[in-house]
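[1] Sequence first, then the predicted structure, then my questions.
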Amino acid sequence: MTSKEQNLASKDLLKLVNETPNKKLKSNFDESRTLNTYLDIFKSRIYEIQKNLIHSGKKVNGESIKNILLRIDEIKRKLLPIFYEYNIRIAFIELLSFKE
């Protein structure tokens, strides 16, 4: 699943959770039970994220919750050390070639 599809899926689920907070799919099918369970877990995760944002003193809005759900901040933090190490290696190679 691409990040765009994940983003759309997250938005659809957030919309579904917000529009129908106390409604559940009623059916005997396993899919409906599975979806209801997933929605309950997703809702709990959103409340947990909201609580953590409040306790850390950060701004609580849909964008910050989405970023945490999709781990966007983690990806940015992991990329910075890679670029830093790459820049150091290139600078070292250039220094060696300059001395020759």
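    That came in fine, so what should we check first?
[2] CA atoms for contacts and neighbours, from now on please.
    Noted.
[3] count of residues packed around residue 50?
    19 (other Cα atoms under 10 Å).
[4] Check which helices and strands the helix or strand where it lies is in contact with.
    Under the criterion of DSSP states H and E, residue 50 resides in helix 30-56. Counting contacts by 3 or more Cα pairs under 8 Å, 6 or more residues apart in numbering; DSSP states H and E, helix 30-56 packs against helix 3-19, helix 62-69.
[5] Please compare the first structure with the one that follows:
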Amino acid sequence: MTTLQNEPAACAHAELAQLRIRVIALENLVISLLADTSERQLAIARDMATYISPRPGFTPHRPTVHAAAQIIHLVGRARHFRPMAPSRRSR
């Protein structure tokens, strides 16, 4: 194989690496936004996971099932960064 034939593969690999970096950045940005949101908005995020989950009688779509799980996971990770309620803070 010549270097010209390898170039598209190398380009695609670099683009894929950049896409992964952007997804990681977006995940962390979403976590930071969820960490400072209301309980109602967290419930809405969890409702979205339920909404996109397969319904009885329908064929599960694997990427959608994983996306729903990822939403729940992001909400859970955001809880680690939420401010503690005044009654739970150390004195």
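    Now that the structure is in, tell me what you want to look at. Keep in mind that this is a model prediction, so the values were computed, not measured.
[6] Quantify their similarity with the TM-score.
    The TM-score (TM-score structural alignment, normalised by the length of structure 2) is 0.34; 50 aligned residues with a Cα RMSD of 3.4 Å.
[7] sorry, back to before: could the helices and strands packed on helix 30-56 of structure 1 be laid out in TSV, adding distance to residue 99 of structure 1 and mean neighbour count?
    Below are the helices and strands packed on helix 30-56 of structure 1 laid out as TSV (distance: least, Cα to Cα, whole Å; neighbours: other Cα atoms under 10 Å):
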stretch	distance to residue 99 of structure 1	mean neighbour count
helix 3-19	45	13
helix 62-69	46	15
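[8] Same list (these) but as TSV, adding distance to residue 76 of structure 1.
    Shown next, in TSV, are the helices and strands packed on helix 30-56 of structure 1 (distance: least, Cα to Cα, whole Å):
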stretch	distance to residue 76 of structure 1
helix 3-19	14
helix 62-69	11
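[9] buried stuff in the helix or strand encompassing residue 8 of structure 2?
    Using DSSP H and E, residue 8 of structure 2 sits within helix 3-35. If you call a residue buried by 16 or more other Cα atoms under 10 Å, then helix 3-35 of structure 2 has these buried ones: 31-32, 34-35.
[10] Give me the next element, helix or strand, following that helix.
    That would be, after helix 3-35 of structure 2 and using DSSP H and E, helix 39-52.
[11] and that following helix, how far out from the chain's middle?
    How far helix 39-52 of structure 2 lies from its chain's middle: 13 Å, per Cα atoms, centre = their mean, to the nearest Å.
[12] What helices and strands are in contact with that helix?
    Looks like helix 39-52 of structure 2 contacts helix 62-79 (3+ Cα pairs under 8 Å, 6+ apart).
[13] re earlier: which one of the buried residues of helix 3-35 of structure 2 is nearest to residue 43 of structure 2?
    Closest approach to residue 43 of structure 2 among the buried residues of helix 3-35 of structure 2 (Cα to Cα): residue 34, at 10.7 Å.
[14] That closest one contacts residue 76, doesn't it?
    No. Contact criterion Cα atoms under 8 Å: residue 34 of structure 2 and residue 76 do not qualify, at 9.4 Å.
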